[in-house]
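Student: Have a look; sequence and predicted model below, questions after that.
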Amino acid sequence: QYPGVADSIESDIDNIATLLRISGLIPSGIDLQPLLDDAKHQLKDETNYRKEARHQQTFAAALAGDARYLVPEIHADLGKKNVLAMSYVEGQAIETLGHLAQVTRNQIMAALFELMLRELFELRSMQTDPNFANYLYNADTQQIVLLDFGATRNFKAGFSAQYKKLVKAALDGDETGICNAAAKLGYAVGEQNTAYRALVTELFRTVLEPLKQQQSFDFANTDLPARLGKLGEHARAFRDFWQAPPADAVYLHRKVGGMFLLATRLQAQVNLRQLVSEWLD
């Protein structure tokens, strides 16, 4: 670990918060302090390599029976709070696999999406940093190598259960169910029969659209990001309704967004409906 990284977290986060307030990007009525405090705690955890080693060992044990994934072995006798030692594993950078056969790219992304769902609904513990550098692919063994568990976050049972209800409501076209689950998760959904609630409902419907398709979702041919961007522009008209999002949701969305970007990079086609249905039955 680079010297001084852990010691600078508090001041770095405070400086970012100051810039956000000065810029006017965040409405003055929004209380960001709980989110900022959580970010400081999360980043401090990421600099504690003993804690990261424990997370890595937990994931290695949980995935030991699934040959699609490989988690390097921790060498605890060589580690310290600022030193993380593990076995050397070879692999290609996962974002460089565009040359592989379509079926192989599909399988890789299906495995990663399946893992994300398992993290959310079963393990309730998620590696929330989707940086491409945290994944390798070993073509010889056809395994996805999982690296860097510093950003692992544990979710409460209620959080996972409400997200399951949110997804199910979206798949069923249940707008009331979408808003009820979203509100219990901590999102601002507005009053019934208002333009803001209609916008929030449309946002969730659009975000979860890939899960509704009976066929594979083609990440190389979708206008979903553009449509979400337009909805985001419409949301600017409702700045008075904005509030700091739930911290757990921020980290989950970070992971989901990263997986979407990777799937787009690999031009993958994945039947997400089939994957998520296993957790909703």
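Tutor: Arrived safely, thanks for sending.
Student: can we go C-alpha only for contacts and neighbour counts from here?
Tutor: Will do.
Student: which stretches of the stretch 51-200 of the chain form helices?
Tutor: Applying DSSP state H, counting those that start in this stretch to the stretch 51-200 of the chain gives helices spanning 102-118, 157-172, 175-185, 195-207.
Student: Nearest to Asp14, out of those?
Tutor: The closest of the helices of the stretch 51-200 of the chain to Asp14 is helix 175-185. By C-alpha to C-alpha, the value is 26.3 Å.
Student: Buried residues, the helix or strand hosting Ile22. List them.
Tutor: According to DSSP states H and E, Ile22 maps onto helix 9-23. Using 16 or more other C-alpha atoms under 10 Å as the test for burial, helix 9-23 gives Ile9, Glu10, Ile13, Ala17.
Student: What strand or helix carries Leu35?
Tutor: Using DSSP H and E, the element containing Leu35 is helix 33-46.
Student: Return the distance of that helix from the chain's centre.
Tutor: For helix 33-46, the separation from the chain centroid amounts to 16 Å (computed by C-alpha atoms, centre = their mean, to the nearest Å).
Student: okay, now the one to match up with it:
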Amino acid sequence: MTTPARPPRTGKLARTAIAGLASTRVGMATLRHRLRGDDAQAGSPAATAARQAHEAEIGRILMGAMGQLRGTALKAAQVLSMDADFLPAGVRAELARSTHQAPALNRALVGKVFRQAFGCEPEALFSHFEPTAFAAASLGQVHRAVLPDGRAVAVKVQYPGIADTLETDLTLLRGTLNTVGHRLLTLPDSTVVDRILGEIRRQLLEEVDYEHEAEAQRWFAAHPLHADIVVPEVIASHSRRTVLTQALLHGHHVQAWCAQQPPADVRNRQGQALFDGLLHAALQLRRTHADLHPGNVLFLPDGRVGLLDFGCTQVLGRPFTHGLARLWTQWTARPRADAAALHGSYQALGLTSPSLGLDVFERELLPAVASVLDWATEPFTAARFDFAGKSLPPRVDAPRQAALVRHLQGMTAEMMSWDRAWLGLMHLLRQLGAEVDTRHANALLAQETA
């Protein structure tokens, strides 16, 4: 049984001390790395292994601090882990472990949230309310309950004080990355760091507002992504800014679902729904669910897929979807588009400065992004793609990481959300082992470039 947790430490002094200790530990780890001379033979297998071990150590230090802070700090760790162009691969891998690491709250704190939101205990609102959460994440936890009319529901309860820590946490994270990160981790300059953290701040402000999430969830329910994708109904009467009640879906997360060894045709049907549904949402509805980690997708026994947690969504403008479709079709075309065309697409998407010349783009940036583009567009290279053989996200070596830092301006809100969604989808479909027909998706890309 999970031990109930105390609420996160919301005091600025306590949270600053945790972040400060993490910065000190990162500095000491880097000093040890340099004193050992691990970089003396840059490019050698020994130096590469030492650098990867150093990145992992730094990632563990940062993850340890964010795990203590919990709440928005832990959620920020999840978002940062999804950006392949920002943090070194070893650091990202450790931060990615942040998913579902928050322990459950005790009964007294759950009651406090309900009294503040509704003026009463949960037992006064529901005919039955399970006091022990069945799911917990960085910002809240979920309880099973039954409405007075007999409908089974899932009730998401936000951890007390989470919203109040947001600004403090991002200030601490910004300070850590600016004073330690760009010197020791080869991160971008402070302007790019601020831009990325500003976008994380926007996402987190939305995610701690369950009324905003309920509105987004109702929008997706009214604009179906696919016939086999289910969005649970929001129960407005039992929802507030810190409590979200929705219809309970009975299904399994991807690992538990695959453990039951569902037939290949069922897995393929579900994978097809997710693949086509996300691209339909982005390229035709111009909005994306930006948090497709395994905890937010349920595989239902009837072959459909349940989509959860709409706290982080993003409206996608036509210039972005056109630019993305153009870049991906240029990359997968045979013969591949020339460097000048790819240079134009990167600039149109706002990923590079207008002052970045074609010669530098072709010589330095294009080799650095090639493996990332190969990985992202891999499913579109065949009429049917088997995700059981999907490659893992590429590990970008130190020279190419440095090129990304020098030449990429940082992510726009649209690109950051899309990258997060696409990475989550690729991981899900790989775990599911689904084989999908990509012809409809390729047609959508071609239509968007017209």
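Tutor: Nice, I can see it. Since the structure is predicted, the reported quantities are computational estimates derived from the model, not experimental observations.
Student: still on that earlier bit, read off where the helix holding Leu35 of structure 1 ends up in structure 2.
Tutor: With TM-score structural alignment applied, helix 33-46 of structure 1 matches the range 194-207 in structure 2.
Student: Which position in structure 2 pairs with Ala17 of structure 1?
Tutor: Per TM-score structural alignment, Ala17 of structure 1 is aligned with Arg174.
Student: now its match: how far from Ala256 of structure 2?
Tutor: As judged by C-alpha to C-alpha, to the nearest Å, Arg174 of structure 2 and Ala256 of structure 2 stand 37 Å apart.
Student: so the longest helix along structure 1 matches what in structure 2?
Tutor: When structure 1 is parsed with DSSP state H, its longest helix is helix 247-265. Under TM-score structural alignment, helix 247-265 of structure 1 corresponds to residues 413-431 of structure 2.
Student: distance from the matching stretch to structure 1 after superposition?
Tutor: Stretch 413-431 of structure 2, aligned to structure 1 and superposed, deviates on average by 1.2 Å (mean C-alpha distance after the TM-score superposition for structure 1).
Student: outside of that stretch, which residues touch it?
Tutor: 79, 82-83, 199, 254-255, 271, 274-275, 288-294, 313-316, 320, 376, 387-390 (C-alpha atoms under 8 Å, 6 or more residues apart in numbering).
Student: Among those, which are located in strands?
Tutor: Of the positions in the contacts of stretch 413-431 of structure 2, Thr288, His289, Thr313, Gln314, Val315 sit in strands, assigned by DSSP state E.
Student: Looking at structure 1, name the residue matched to the third one.
Tutor: If I follow you right, that is Thr313 of structure 2. Following TM-score structural alignment, the counterpart assigned to Thr313 of structure 2 within structure 1 is Thr152.
Student: circling back to that earlier point, now, which of the buried residues of helix 9-23 of structure 1 sits nearest Leu43 of structure 1?
Tutor: Leu43 of structure 1 lies nearest to Ile9 out of the buried residues of helix 9-23 of structure 1, by C-alpha to C-alpha, at 7.0 Å.
Student: How much space separates that closest one from Arg239 of structure 1?
Tutor: Where Arg239 of structure 1 is concerned, Ile9 of structure 1 sits at a distance of 29 Å (C-alpha to C-alpha).
Student: With Leu275 of structure 1 instead?
Tutor: The gap separating Leu275 of structure 1 from Arg239 of structure 1 is 36 Å, by C-alpha to C-alpha.
Student: neighbour count winner among the two?
Tutor: The neighbour count for Leu275 of structure 1 versus Arg239, taken as other C-alpha atoms under 10 Å, is higher for Leu275 (18 against 12).
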